[in-house]
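can't give you the sequence, but here's the structure:
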């Protein structure tokens, strides 16, 4: 084992490749928090986290002012202990997005260090259930797009070999949503999966109504139909529809997932590594879902989630939304509609440090105070 000697912290702003809108918001900018941890043996682990436009400076502040000073000097292999100690240190702000995003930067860097020292790729170190996993694309399904544009993109996705496409719903009327979903279903045929995403826009009665209207279109799932803290509403919806209900990208704690699973309030778990607090709690959520025979289809972060979804036996999908291409040297490998888990030691992300330093909005170095 080796102790953490110092940390480098960056904030890099990345514009989305296409305009991204949903029923409640617009994806303005990925504020990418990147953390490098240097240990006493000279090994360097890199982790990261993100926001979709606000809060990045708060994540940086929580890390530089409160968490990293406590991390310096700790044994890097004590990942579980570190995660718990740091979480309790900021317990007054947890459970919540800023705390989870900050913990994720540290936790993913520690897992990268562990995998590099072991000489293993993350998908093997974390479980090794498979080496590839089906992909679906969200990048052409945004709410502002016209019906024709949705259809054209879905056809391109089919020709490109994707196994599924996801489109946003939440138009002012039920019929408008149904027309768009029906048009995409007709364009892709019966062999390709079609997912829908509501982004927490509906009340319970409206979600039930829209689910009933979509029931004949073979929808793979209805994602985030209600506010994420409305477990009871999801119970009612899940009981009222045959469409699988997917939740998780806006859930920040293991026990919140437990409540959903115990209440049979969801059929798909979309746990987001950044928003749950890192790889350590992500794996716990995935195995908890496995105990309920529920599949995992993680939200966003495809470059990291491909390894995690391949690590566990109930990983089902990886969501294709490219966002790190401008600051990495290798992209997601896809063959026959399946994403391949990286085989290089560590997280499998080849960072372009020249580009990161060129684009950085913030940079800090944190060392142990004498």
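That came in fine, so what should we check first? These numbers come from a predicted model, not from an experiment.

Please count neighbours and contacts with C-alpha atoms only from this point.
OK.

how about the strands in the stretch 101-250 of the chain?
Taking DSSP state E, counting those that start in this stretch to define them, one finds strands in the stretch 101-250 of the chain at 132-137, 164-168, 193-197, 221-223, 245-247.

I'd like those strands as a markdown table, with distance to residue 47 and mean neighbour count appended.
Listed next are the strands of the stretch 101-250 of the chain as a markdown table, based on distance: least, C-alpha to C-alpha, whole Å; neighbours: other C-alpha atoms under 10 Å:
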| stretch | distance to residue 47 | mean neighbour count |
| --- | --- | --- |
| strand 132-137 | 22 | 23 |
| strand 164-168 | 28 | 26 |
| strand 193-197 | 28 | 23 |
| strand 221-223 | 28 | 26 |
| strand 245-247 | 25 | 28 |
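
Below is structure B, check it against A:
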């Protein structure tokens, strides 16, 4: 089996010409990571992943200085064994307080560093074997519908929203994941009504609040759009009410509840499922330890009748 010769993670940053505003955040630049893995037989795996901005430098340092050296000379397969080797790395450049919530940032940095290398390892393995990764992972479909993230809050209002969705349709997208939560609940309901009234009935509308609402606001929104064919409601509740709050919200609406994008491990996703908090997991593999960890999450989700897993 081919062995790993080198791994290098490179940070990329591009300042945006316009600001994108969701309910709880502003995007002024796009950050991502690029990884290149090379084997002793000359196979090169490459991948992009992640959008970390605040801690990007630390993620890159952990990946290049602490994780990559542990894998040099190791056999490329199985990737799962390499993942465990990274996850068990000691002596990382973190000042942990042994206080769960205060140390979560450090754990998140580690999992993102693992993720970018893991994605690169999988690409390298696929190229080494001359086989699409979808076949490695048991994929059975030739295509999936794609929705575009949009509806960011901008001065143009309904006119700009109409132009944006027209562009989605031109590109052949199936729908939009609409940002909600920055304005009033009533205004966001009207935005959903505008889309449903002015575009094809089969145009998918999903809504993403990015943890903006209280339980009362989220349930008010769910009632207001219950007849508008909303595909799912994503991260509706504030950070401190993820477990009990989303469980309660699922009980008062038939709109599927989505969360998991902020989880950094299979254990966090396990808890969302077992506590009845979600209908669908939207795990970000670039945050939650890469493809290897995502596959564990997906396998567990398939065992639970109400749960699905997306990435």
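Cool, the structure landed. Not measured: the values here are computed from a predicted model.

Report the TM-score for the pair.
After superposition, the two chains reach a TM-score (TM-score structural alignment, normalised by the length of the second structure) of 0.88; 297 aligned residues with a C-alpha RMSD of 2.1 Å.

Would you mind giving the strands of the stretch 101-250 of the first structure as JSON lines with distance to residue 112 of the first structure added?
Shown next, in JSON lines, are the strands of the stretch 101-250 of the first structure (distance: least, C-alpha to C-alpha, whole Å):
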{"stretch": "strand 132-137", "distance to residue 112 of the first structure": "20"}
{"stretch": "strand 164-168", "distance to residue 112 of the first structure": "30"}
{"stretch": "strand 193-197", "distance to residue 112 of the first structure": "32"}
{"stretch": "strand 221-223", "distance to residue 112 of the first structure": "30"}
{"stretch": "strand 245-247", "distance to residue 112 of the first structure": "27"}
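
Out of the ones you listed, which is closest to residue 150 of the first structure?
Nearest of the strands of the stretch 101-250 of the first structure to residue 150 of the first structure, taken as C-alpha to C-alpha: strand 164-168 at 7.8 Å.

Where in the second structure does that closest one fall?
Mapped onto the second structure using TM-score structural alignment, strand 164-168 of the first structure spans residues 175-179.

How far does that stretch sit from its chain's centre?
Its chain's C-alpha centre and that of stretch 175-179 of the second structure lie 15 Å apart, by C-alpha atoms, centre = their mean, to the nearest Å.

any idea where the helices of the stretch 201-350 of the first structure begin and end?
204-214, 231-240, 254-262, 273-276, 279-291, 302-311 (DSSP state H, counting those that start in this stretch).

Tabulate those helices (JSON lines), appending distance to residue 31 of the first structure and mean neighbour count.
Listed next are these as JSON lines, based on distance: least, C-alpha to C-alpha, whole Å; neighbours: other C-alpha under 10 Å:
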{"stretch": "helix 204-214", "distance to residue 31 of the first structure": "31", "mean neighbour count": "18"}
{"stretch": "helix 231-240", "distance to residue 31 of the first structure": "29", "mean neighbour count": "19"}
{"stretch": "helix 254-262", "distance to residue 31 of the first structure": "25", "mean neighbour count": "17"}
{"stretch": "helix 273-276", "distance to residue 31 of the first structure": "12", "mean neighbour count": "28"}
{"stretch": "helix 279-291", "distance to residue 31 of the first structure": "20", "mean neighbour count": "20"}
{"stretch": "helix 302-311", "distance to residue 31 of the first structure": "16", "mean neighbour count": "28"}
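
do you know which of these lies nearest residue 41 of the first structure?
helix 279-291 (23.2 Å).

counting contacts, what elements does the closest one pack onto?
Where contact means 3 or more C-alpha pairs under 8 Å, 6 or more residues apart in numbering; DSSP states H and E, helix 279-291 of the first structure is packed against helix 79-89, helix 97-118, helix 254-262, helix 273-276, strand 295-296.

the inter-axis angle of that helix versus helix 302-311?
Interaxial angle, helix 279-291 of the first structure versus helix 302-311 (axes from the mean of the first three to the mean of the last three C-alpha atoms, to 10 degrees): 50 degrees.

State the span of the second structure onto which helix 279-291 of the first structure is aligned.
Using TM-score structural alignment, helix 279-291 of the first structure lines up with residues 291-303 of the second structure.

For the matching stretch, give me every contacting residue.
Here stretch 291-303 of the second structure makes contact (C-alpha atoms under 8 Å, 6 or more residues apart in numbering) with 79-80, 83, 115, 118-119, 122, 265-266, 269-270, 273, 283, 285, 288, 307-310.

again, 10 Å this time
Contact with stretch 291-303 of the second structure is made by 79-84, 111, 114-122, 137, 264-270, 273-274, 279-281, 283-288, 307-311, as judged by C-alpha atoms under 10 Å, 6 or more residues apart in numbering.

next one: stretch 255-268 of the first structure
For stretch 255-268 of the first structure, contacts defined as C-alpha under 10 Å, 6+ apart pick out 95, 220-224, 228-239, 243-248, 251, 269, 271, 285-286, 288-289, 291-298, 316.

State the span of the second structure onto which it is aligned.
The aligned range for stretch 255-268 of the first structure is 267-280, by TM-score structural alignment.

Go through stretch 60-74 of the second structure and flag the buried ones.
For stretch 60-74 of the second structure, burial by neighbour count (16 or more other C-alpha atoms under 10 Å) applies to 60-64, 66-68, 71-72, 74.

quick one: which of those residues is nearest residue 220 of the second structure?
Residue 220 of the second structure lies nearest to residue 60 out of the buried residues of stretch 60-74 of the second structure, by C-alpha to C-alpha, at 42.1 Å.

Can you verify my assumption that the closest one contacts residue 10?
Yes: assessed by C-alpha atoms under 10 Å, residue 60 of the second structure is found in contact with residue 10 at 7.0 Å.

Give me the common contacts of the two.
Taking C-alpha under 10 Å, 6+ apart as the contact rule, residue 60 of the second structure and residue 10 both touch 33-35.

just to revisit the earlier point, rebuild the helices of the stretch 201-350 of the first structure as JSON lines, extending it with distance to residue 360 of the first structure.
Output for the helices of the stretch 201-350 of the first structure, formatted as JSON lines (distance: least, C-alpha to C-alpha, whole Å):
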{"stretch": "helix 204-214", "distance to residue 360 of the first structure": "41"}
{"stretch": "helix 231-240", "distance to residue 360 of the first structure": "39"}
{"stretch": "helix 254-262", "distance to residue 360 of the first structure": "33"}
{"stretch": "helix 273-276", "distance to residue 360 of the first structure": "20"}
{"stretch": "helix 279-291", "distance to residue 360 of the first structure": "25"}
{"stretch": "helix 302-311", "distance to residue 360 of the first structure": "20"}
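
Please consider this matter closed, and thank you.
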